[in-house]
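Visitor: Sequence and predicted structure are below.
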Amino acid sequence: MADPNKVDPIHQFALTDIVSFGEGGLSFTNSALFMVLTVGVTCIFLLASTSRRSIVPSRAQALSEMLYEFVANMVRDSAGKEGMKFFPFVFSLFMFVLIANLFGMFPFFFSVTSHIIVTFALAMLVILTVIIYGVWRNGFRFLKLFVPAGVPAYVLPIVVPIEVVSFLSRPVSLSVRLFANILAGHITLKVFAGFVVTMGSLGLLGWLGALLPLVMTVAITALEFLVAALQAYVFAVLTCLYLNDAIHPSH
């Protein structure tokens, strides 16, 4: 009989202590481990691919240059030339989300972006950066963000609260979008993989019946690799758009 934990689609998101410092105290979990590994792998890749630059680039150098240019164009298109001062911030977020998402695609690895607390922390980092820089650069003019240009004065009591609520909902939508896509994809993948394991245990007829779930598992795996990259792109694009509001708060 198959281990229930191996076919349970929710078990893969469980937090487990690797090192615990006393009961109820601090602990180093599998989530913390893979966040450290994500940062470590990103740093190693970028350092290794840029330490020895050559006219004829290696595959690693070509990939890193492509990622640099991709994010730089994203920042320029969304936030203008002045937004390039945030390029290191946006690039770091993009690489962290991308590598964390890709890590979650490997068996026995942990997907940290499937936990809402992680994605919400990243989203709050973005929004706090927008607020702090927006107030520091524009002062009270930052409040123009909540007053669309050309709106009649008598409509402002209705429009301004809507704009405020819309702004405050940004960290929620930014975090939930990433979390929900990764969570739903991994659950779907685990469910179809569970069908393959369950039906395969029924003998020859079971294996014949498991062919369709097996094909679906392979197809969903390919789709999830695409989603992993796409969600990193969406997170970075929305970050750039929000930073543009801090640079140019008037609508």
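Guide: Sure, I can see it. Numbers count the residues shown, from 1 in each chain.
Visitor: C-alpha only now, for contacts and for neighbours.
Guide: Fine.
Visitor: could you pull out the strands for the stretch 1-150 of the chain?
Guide: In the stretch 1-150 of the chain, strands defined by DSSP state E, counting those that start in this stretch lie at 17-20, 27-29, listed in chain order.
Visitor: Turn these into JSON lines, including mean neighbour count.
Guide: As requested, these are arranged in JSON lines below (neighbours: other CA atoms under 10 Å):
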{"stretch": "strand 17-20", "mean neighbour count": "12"}
{"stretch": "strand 27-29", "mean neighbour count": "15"}
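Visitor: To H251, which of the ones you listed lies closest?
Guide: Minimum separation from H251 across the strands of the stretch 1-150 of the chain (CA to CA) falls at strand 27-29, 43.9 Å.
Visitor: related to what we said a few turns ago, with distance to I162 added, can I get the strands of the stretch 1-150 of the chain in JSON lines?
Guide: Written out in JSON lines, the entries for the strands of the stretch 1-150 of the chain read as follows (distance: least, CA to CA, whole Å):
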{"stretch": "strand 17-20", "distance to I162": "43"}
{"stretch": "strand 27-29", "distance to I162": "40"}
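Visitor: another structure for you, compare them:
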Amino acid sequence: MEETAHEAVGLTFHPLDQFALTPLFGGGGADYNPPFYALTNATLWMALAVLGIFLLFVVSTRSRSVIPTRSQSVAELVYSFIRKMVDDVAGHDAGRFFPLILTLFLFILFTNFFGLLPMSFTATSHIAVTAVLGFGVFLFVTVLGFMLNGKKFLGLFWMTDAPLFLRPIIAVIELISYFVRPVSHSIRLAGNVMAGHTVIKVFAGFAQVAAISPFAILGVAAIYGIEILVAGIQAYVFTILTCVYLKDALHPGH
């Protein structure tokens, strides 16, 4: 009884509970494993991210004002930023894939930022979401590379500038590195987002203790500020790596 009473008044919080999938309509629980068609909190916040993108890039720019509104200025700034990234990293001939790159950036950016709202859910903290993005990019650039270059795409793994006896070793290393790309691409995004949100939750849990609550609240504010930067940086990193992989598909000999 004493042990039970001690546990009841002790400091208890579960920082990983915020990543649990919960259905929008009934059910749920700690062991909930939703089918792929179920509507969950992740589905809701991804849909809200898509809605936010639609409002910013379609609704707010429909007037095409010569003197843009604030929202139109933001949309034009993001558009120009990603367009320049694609041209600088993947080359001008990658411009036809610009809508795909912009869509990836905006979806990750909005999902990350919406996940910082109180009582929200960060879909990019789930490896299932980021793996679809990462492996989707991997399959796309691989198929594109073979479609545009045929067998020449394999030149990406065969370094003709290296000494002949080193080429097979380098080829194996490059091949392994290539197939690790989607794994690192997806884990990097999910891991960074999950880590930041977990730290915020831990500091928020310590705010229950009166003696250290001021420091815990300052910690939450500081980590929250960092997470705002991380939300943008992770979207940028995912997008620029996609541009690098796209460049390999378009120009495997470089």
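Guide: Received, thanks. Keep in mind it's a predicted model, so treat the numbers as computed, not measured.
Visitor: How close are the two chains, by TM-score?
Guide: The TM-score (TM-score structural alignment, normalised by the length of structure 1) is 0.91; 241 aligned residues with a CA RMSD of 2.0 Å.
Visitor: can you tell me what part of structure 2 the lengthiest helix in structure 1 aligns to?
Guide: The residue-count maximum for a helix in structure 1 (DSSP state H) belongs to helix 211-247. Taken onto structure 2 by TM-score structural alignment, helix 211-247 of structure 1 occupies residues 214-250 there.
Visitor: By how much does the matching stretch deviate from structure 1 on average?
Guide: Its aligned residues in structure 1 lie a mean 0.5 Å from stretch 214-250 of structure 2 after superposition (mean CA distance after the TM-score superposition for structure 1).
Visitor: Which positions within that stretch qualify as buried?
Guide: With burial defined by 16 or more other CA atoms under 10 Å, the residues of stretch 214-250 of structure 2 counted as buried are 216-217, 219-220, 223-224, 227, 230-232, 234-236, 238-243, 245-250.
Visitor: tally of neighbours for M1 of structure 1?
Guide: When neighbours are counted by other CA atoms under 10 Å, M1 of structure 1 registers 5.
Visitor: where's it relative to L211 of structure 1, distance?
Guide: Look at M1 of structure 1 and L211 of structure 1: by CA to CA, to the nearest Å, they are 20 Å apart.
Visitor: what about the equivalent of L77 of structure 2 over in structure 1, how many residues close to it?
Guide: Residue correspondence to structure 1 (TM-score structural alignment): L77 of structure 2 is matched to M66. Burial of M66 of structure 1, expressed as a neighbour count using other CA under 10 Å, amounts to 12.
Visitor: how about M66 of structure 1, what does it touch?
Guide: Residues counted as contacts of M66 of structure 1 (CA atoms under 8 Å, 6 or more residues apart in numbering): none.
Visitor: now it: how far from P57 of structure 1?
Guide: Where P57 of structure 1 is concerned, M66 of structure 1 sits at a distance of 11 Å (CA to CA).
Visitor: just V176 of structure 1 next, same as before
Guide: V176 of structure 1 sits 38 Å away from P57 of structure 1 when distances are taken as CA to CA.
Visitor: list the contacts for F120 of structure 1?
Guide: Shown here is F120 of structure 1, whose contacts under the criterion CA under 8 Å, 6+ apart are P171, V172, L174, S175, V176.
Visitor: between the residues you listed, which is closest to R137 of structure 1?
Guide: The shortest gap between R137 of structure 1 and any of the contacts of F120 of structure 1 belongs to P171, at 21.3 Å (CA to CA).
Visitor: which stretch of helix or strand covers the counterpart of R167 of structure 2 in structure 1?
Guide: In structure 1, the residue paired with R167 of structure 2 is L156, using TM-score structural alignment. Per DSSP states H and E: L156 of structure 1 is located in helix 156-168.
Visitor: how many other residues sit next to the closest residue to S31 of structure 1 other than its chain neighbours?
Guide: By the measure of CA to CA, 6 or more residues apart in numbering, the closest residue to S31 of structure 1 outside its immediate chain neighbours is V112, 5.7 Å from it. Summarising burial for V112 of structure 1: neighbours were counted as other CA under 10 Å, giving 27.
Visitor: Would you check that V112 of structure 1 makes contact with A100?
Guide: Yes - the pair V112 of structure 1 and A100 qualifies as a contact (CA atoms under 8 Å) at a distance of 6.4 Å.
Visitor: what residues are shared contacts of the two?
Guide: With contacts taken as CA under 8 Å, 6+ apart, the residues that reach both V112 of structure 1 and A100 are F34, M35.
Visitor: any idea what F110 of structure 2 aligns with in structure 1?
Guide: Structural correspondence for F110 of structure 2 with respect to structure 1 (TM-score structural alignment): I99.
Visitor: Could you report the neighbour count for the alignment partner in structure 2 of A79 of structure 1?
Guide: A79 of structure 1 maps onto A90 in structure 2 when the alignment is built from TM-score structural alignment. By the measure other CA under 10 Å, the count of residues near A90 of structure 2 is 24.
Visitor: what's A90 of structure 2 in contact with, if anything?
Guide: Counting by CA under 8 Å, 6+ apart, A90 of structure 2 touches C243, V244, L246, K247.
Visitor: Name the nearest residue to the last one, ignoring sequence neighbours.
Guide: If you skip the residues right next to it in sequence, K247 of structure 2 has A90 as its closest partner in space, 4.4 Å away by CA to CA, 6+ apart.
Visitor: Same check on Q234 of structure 2?
Guide: If you skip the residues right next to it in sequence, Q234 of structure 2 has L189 as its closest partner in space, 6.2 Å away by CA to CA, 6+ apart.
Visitor: Just to check, that neighbour is in contact with A128?
Guide: No - with contact taken as CA under 8 Å, L189 of structure 2 and A128 are classed as non-touching, separated by 11.4 Å.
Visitor: Mind jotting down where the helices sit in structure 2?
Guide: Secondary structure of structure 2 (DSSP H): helices located at 2-9, 41-54, 70-90, 98-114, 127-149, 167-206, 213-250.
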